[in-house]
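> the sequence and its predicted three-dimensional model are supplied below.
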Amino acid sequence: MIRVAILISGSGSNMLRLVEDMTGDHPARPVLVASNEPAAGGLAKAAALGIATLAVDHRDFPRDRPGFEAALLRPLLDTRPDIICLAGFMRILTPGFVDRFAGRMLNIHPSLLPKYPGLDTHARAIAAGDTEAGATVHLVTSELDSGPILGQARVPVLKDDTPQSLAARVLTQEHRLYPAVLRRFSAGDKTPVMLGSEGLVRGS
C-alpha cells in the first residue's frame, strides 16, 4: 500500500476529494492529514473519516520556519509516508524540507503554470485578458510553483467573470484533477493528466 500524507491550511475540500478516491482498487491510502492551522476545518473532517490528524501552529514559531518544519516533520515521518500531497497548504517550505521528499511531494496550484505562480492567480488571469484559466498539479521543488507538471485542468474565462466566480469554477475542476493525478502517480505513472474545459480527460 502506498501511504499518503496530506497537508492543508483550511477547509480541506481538495483533501476530501483525495481521501474519497483512495478506496477500492486505488493503490494508495491516507495515513495523516496535517495542518499549520489548529482550527482548520479540514482536520475535523479528516478525523470524522478515521484519519489521523496533526496540527502544528506556525504562529508558535515566529520568524523560525526551520523550527516549525522540524516540529511538523517528526510526527509526519512517524507515519512513514510514501507521498506528500499539499492541498491548500499555505506555507512556503524550505529547500531542506522539500528535498527530503524530492520526487514524491505533490501540490495543486490554481493557475495554468508556468503562468501566474504565487497568489492572486484568478485576478491576474482576468487582468491579462486570458481566455482560459485552470489548475495545475506539479511536483514540488525548491523553486515556488515550478516543478514538473503532472496534470492540468482548464476552464474558460467568461466576459463577466470576477476572481471569485472564476475561482469557484476552477475549484470544481481541481476536485476532479487532483484525485486523477494522485491515482496515476501512486501507480508509478507520471504521464500528465489533462482535463479540458468540457470536463473530459484528454491525452490520457
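Received it, and whenever you're ready, just let me know what you need.
> drop to CA atoms for contacts and neighbour counts, all remaining ones
OK.
> could you point out the helix or strand that follows the longest helix along the chain?
Longest helix of the chain, by residue count under DSSP state H: helix 163-186. Next in sequence after helix 163-186, counting helices and strands by DSSP states H and E, comes strand 193-195.
> could you find the closest non-adjacent residue to the residue positioned nearest the centre of the chain?
For the chain, the residue nearest the mean C-alpha position is Ala87 (3.1 Å; C-alpha atoms, centre = their mean). Excluding the flanking residues, the one nearest Ala87 by C-alpha to C-alpha, 6 or more residues apart in numbering is Ile8, at 5.2 Å.
> test my guess that that neighbour contacts Met15.
Yes. Contact criterion C-alpha atoms under 8 Å: Ile8 and Met15 qualify, at 7.4 Å.
> shared neighbours, those two?
Common neighbours of Ile8 and Met15, using C-alpha atoms under 8 Å, 6 or more residues apart in numbering, are Gly42, Ala87.
> what's around Asp189, how many residues?
12 (other C-alpha atoms under 10 Å).
> what sits against the residue nearest to the centre of the chain?
Ile6, Leu7, Ile8, Ser9, Gly12, Asn14, Met15, Asn107, Ile108.
> tell me the contacts of the fourth one?
Spelled out, it's Ser9. Here Ser9 is in contact with Ser35, Asn36, Glu37, Ala40, Gly42, Ala87, Gly88, Phe89, Met90 (C-alpha under 8 Å, 6+ apart).
> how about the fifth one?
For Gly12, the contacting residues are Ala40, Gly41, Gly42, Leu43, Lys45, Ala87, Gly88, taking C-alpha under 8 Å, 6+ apart as the criterion.
> one more time with 7 Å, if that's ok
By C-alpha atoms under 7 Å, 6 or more residues apart in numbering, the contact list for Gly12 reads Gly41, Gly42.
> try this one side by side with the last:
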Amino acid sequence: MTASCNVVVLISGSGSNLQALIDSQAEDNPARIRAVISNRADAFGLTRAQDAGIPTAVLDHKAFDGRDSFDAALMEVIDEHAPDLVILAGFMRILTPGFVRHYQGRLLNIHPSLLPKYKGLDTHRRALEAGDSEHGCSVHFVTEELDGGPVAIQAALAVEPGENIEQLTQRVHAAEHQIYPLAMRWFAEGRLRLAEQGAMLDDVNLPASGYQIRI
C-alpha cells in the first residue's frame, strides 16, 4: 500500500468537484484530503468538508491589501497541512507567480474546456457559438500562464444538436466529477507527475491534450 498523499483543496463556491474528490477517498486510494480552504465564508463547499470531517479554513481576500499578501498568508495556512498536492476546485482567484512556483509540480486545476481551446471564462457559451462538435474539460498542472499548464487528463463529449448552455454545462460538470478524482488518485499513487518535458503518466510523456477519455 502506498503511503498516504496529503491533499489540500481550495474552493470559492458550492464545491461539487470537492464532493466528487471526497467521495473518491476509498481505503485503497492513498489520497487524503487534509483541509479545505476558501476565500469566501459563505462557500457551500465548506459545509461539504465539515460534513465529511475535514478541517476547514477561511481566508477572505478582501481583508488583505493586495494579491501578494493574500497569497503569502494562504501559503502559510496550506503549508500547516504539509501538502503533497494542492487542488484548485473552483477557486476563483488568479494566483501570483510566487504562489505557483512554491507549489510547482504539485498544483492541479480543472478547466471546463478542451485546453488549449477556450482559456478563461464563458467556455460553454464560446464552444456553442463556435459550433464545436465536441467540448469537455481538462485537468492540468498549474503554471504561471493562466490555464496554460501541461494537461494531465481530458474528458471529451459530443455536443448534441440543439443543446443549450445549461444542458452542456451540466454534462461537462458530470465529466469533471469523473476525471478530477482520477487525476488526484494517479498523483497520489505516484503515477502522474510533472517533468521538465511536461505531464507524465506511468513515466510516459503525455500528449498536449493529456490522457483522453471520451464520454
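Okay, I see it. It should be emphasised that the depicted structure is a prediction, and the values quoted were computed from it without experimental measurement.
> mind checking the TM-score on these two?
The TM-score (TM-score structural alignment, normalised by the length of the first structure) is 0.93; 196 aligned residues with a C-alpha RMSD of 1.1 Å.
> distance of the equivalent of Val56 of the first structure over in the second structure from Gln212 of the second structure?
Mapped onto the second structure by TM-score structural alignment, Val56 of the first structure lines up with Leu59. Separation of Leu59 of the second structure from Gln212 of the second structure (C-alpha to C-alpha, to the nearest Å): 35 Å.
> check Ala43 of the second structure too.
From Ala43 of the second structure over to Gln212 of the second structure (counting by C-alpha to C-alpha), the distance is 31 Å.
> repeat for Asp42 of the second structure
From Asp42 of the second structure to Gln212 of the second structure the distance is 35 Å (C-alpha to C-alpha).
> same deal with Glu76 of the second structure?
35 Å.
> quick one: which of these two has more around it?
Gln212 (15 against 10).
> tell me roughly how far the host helix or strand of Val98 of the first structure lies from the second structure on average.
Using DSSP H and E, Val98 of the first structure maps to helix 95-100. Compared with the second structure after fitting, helix 95-100 of the first structure deviates on average by 0.3 Å (mean C-alpha distance after the TM-score superposition for the first structure).
> find me the equivalent region of that helix in the second structure.
Under TM-score structural alignment, the match for helix 95-100 of the first structure is residues 97-102.
> residue in the second structure paired with Ala34 of the first structure?
Counting by TM-score structural alignment, Ala34 of the first structure lines up with Ile37 in the second structure.
> so that match: helix, strand or coil?
Assigned with DSSP: H, G, I helix; E, B strand; the rest coil, Ile37 of the second structure falls in the strand class.
> count of residues packed around it?
Ile37 of the second structure has 25 neighbours, counted by other C-alpha under 10 Å.
> quick one: the strands in the first structure?
2-8, 28-35, 53-55, 83-86, 105-109, 132-139, 149-156, 193-195, 201-202 (DSSP state E).
> per the alignment, the residue nearest to Ala87 of the first structure pairs with which residue of the second structure?
For Ile8 of the first structure, the aligned position in the second structure is Ile11, judged by TM-score structural alignment.
> likewise for Ala47 of the first structure?
Mapped onto the second structure by TM-score structural alignment, Ala47 of the first structure lines up with Gln50.
> in contact with that match: list those residues for me.
Applying C-alpha under 7 Å, 6+ apart, the residues near Gln50 of the second structure are Thr56.
> now the end-to-end length of stretch 148-162 of the second structure.
End to end - C-alpha to C-alpha - stretch 148-162 of the second structure spans 30 Å.
> so which bit of the first structure is that stretch matched to?
Using TM-score structural alignment, the partner range for stretch 148-162 of the second structure is residues 146-160.
> which parts of the matching stretch are buried?
Gly147, Pro148, Ile149, Leu150, Gly151, Gln152, Ala153, Arg154, Val155, Pro156, Val157 (16 or more other C-alpha atoms under 10 Å).
> what do you get for stretch 5-20 of the second structure?
Here stretch 5-20 of the second structure shows 5-20 as buried, counting by 16+ other C-alpha under 10 Å.
> so what does Ile84 of the first structure match up with in the second structure?
Under TM-score structural alignment, Ile84 of the first structure pairs with Val86 in the second structure.
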